[in-house]
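>>> sequence plus predicted model, see below.
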Amino acid sequence: MVVLGPTTPQSGVSAPSADLCLPQRSRPSTPGIWWLGTHGGAGESTLASVVPGSQSADHAWPITSPSARVMLIARSNLNGLLSAQRAATDWASGSLPGVDLVGLLLVEDSPGRSPRGIRDLERLVGGGVPRVWTLPWVESWRAAPASAQGLSPRVRRSLALLPVFPVA
């Protein structure tokens, strides 16, 4: 799925209430890209272990100097999409100076096609971020540590489309 949305925060968008926003955390370094999981289990540490030059943001907006390139990550289920929507709204409000939002990576939460309601919500949420990519289900990551070794050609192609460093 490729959805193109706004590339900069938008005037007139209000940030969600503070209790619904991800925290902000000052960071001393700026990797090639920060993976920001919008909820637990989104996959940020998994991707940080597979993509060299990237780092997990530990579920907090990284505040760095110079600006931080951030990729939101969410599972393709209701909870994941709603948390991604809140994070996208927070970014769109302009309350995160120095954050360069690259887009949203949706990590499939199961093999096979998602239900229609989930696909519709993916398109809705995707309209609030610069771009959306989808990472297919990776069965091997369920029972073993994440590794770039042995990834299917489909997963490798999906990762190659991301504007990040090459997969190890």
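Perfect, thanks for sending it.
>>> CA only for contacts and neighbour counts going forward, please
Will do.
>>> so is Val125 in a helix, a strand, or just coil?
Following DSSP: H, G, I helix; E, B strand; the rest coil, Val125 is assigned to helix.
>>> comparison target below:
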Amino acid sequence: MWWVGCHGGAGVSTLARLVGFGLDFGKGWPTLTPAMPATQVVLVCRTSAAGTWAATGAIEQWRRRSGMSASMTLLGVVAVAASPRRPPRIATERLQLLRGWAPQIWRVGWVDALLAADDPRDVGAPPDIEALRTTIWQRARMNLDGKR
């Protein structure tokens, strides 16, 4: 499974470390090769106007399958809080719109302690990350079992 950022600073590296599985692919859709014919992707964005706009573009690319293999499965989008405050209305509205396009939308809250950590694993996974880990792992396994 690959974590793919919809934009820079989405939190892909931090999420991949906290969840403990999957590969941080950075920004942009993975290119599949014959040696790796299929993969599962989770998109990551910030819950901001710019972040949700970038997620909208990434979802549109996936819906059109622009330059990507049909064997690529999108598990969903993780929207990471951009601040400890309530997200702007435009971001909330865009996430609501994305619910109709993406297989799943997950939201992850703000964690102040991560700002001071060299490695996010030193902080430990908060409850919403633990729930995300379980849900994505189950969804990934379900997709793999269904393709066998």
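Good, I have the coordinates. All values reported here derive from a predicted model rather than from experimental measurement.
>>> where exactly do the helices run in structure 1?
44-50, 78-92, 116-126, 153-160 (DSSP state H).
>>> how close does the last one sit to structure 2?
Its aligned residues in structure 2 lie a mean 3.6 Å from helix 153-160 of structure 1 after superposition (mean Cα distance after the TM-score superposition for structure 1).
>>> quick check, distance from that helix to the centre of its chain.
16 Å (Cα atoms, centre = their mean, to the nearest Å).
>>> which helices and strands does that helix pack with?
With contacts defined as 3 or more Cα pairs under 8 Å, 6 or more residues apart in numbering; DSSP states H and E, the packing partners of helix 153-160 of structure 1 are strand 132-135.
>>> what stretch of structure 2 does the strand it packs on fall on?
The aligned range for strand 132-135 of structure 1 in structure 2 is 105-108, by TM-score structural alignment.
>>> for stretch 69-80 of structure 1, same thing?
Residue span in structure 2 matched to stretch 69-80 of structure 1, by TM-score structural alignment: 40-51.
>>> next: stretch 39-50 of structure 1.
So stretch 39-50 of structure 1 sits over residues 7-18 in structure 2, by TM-score structural alignment.
>>> could you tell me the end-to-end distance of the matching stretch?
Its first and final residues considered, stretch 7-18 of structure 2 spans 19 Å by Cα to Cα, to the nearest Å.
>>> quick one: contacts of that stretch?
For stretch 7-18 of structure 2, contacts defined as Cα atoms under 8 Å, 6 or more residues apart in numbering pick out 3-5, 22-24, 26-27, 44-46, 51, 54-55, 80, 120-121, 124-125, 129.
>>> now it: buried residues?
7, 9-18 (16 or more other Cα atoms under 10 Å).
>>> deepest-packed of the helices of structure 1, please.
Mean neighbours per residue, mean count of other Cα atoms under 10 Å, is largest over the helices of structure 1 for helix 78-92, with a mean of 22.
>>> name the helices or strands packed onto it?
strand 68-75, helix 116-126.
>>> mean deviation of the longest one from structure 2?
Once the two are superposed, helix 116-126 of structure 1 sits an average of 1.8 Å from its aligned residues in structure 2 (mean Cα distance after the TM-score superposition for structure 1).
>>> correct me, but Ala79 of structure 2 touches Trp110?
No: if you go by Cα atoms under 8 Å, Ala79 of structure 2 and Trp110 don't touch, sitting 10.7 Å apart.
>>> so the two - more neighbours on which side?
Ala79 (24 against 14; other Cα atoms under 10 Å).
>>> that one matches what in structure 1?
In structure 1, Ala79 of structure 2 lands on Leu106 (TM-score structural alignment).
>>> neighbours of the closest residue to its match other than its chain neighbours, just the number please.
Excluding the flanking residues, the one nearest Leu106 of structure 1 by Cα to Cα, 6 or more residues apart in numbering is Thr134, at 4.7 Å. Thr134 of structure 1 has 21 neighbours, counted by other Cα under 10 Å.
>>> so Thr134 of structure 1 touches Arg157, yeah?
No: taking contacts as Cα under 8 Å, Thr134 of structure 1 lies outside contact range of Arg157: 10.8 Å.
>>> about what we covered before: now the match of stretch 39-50 of structure 1, how far from the chain's geometric center?
8 Å.
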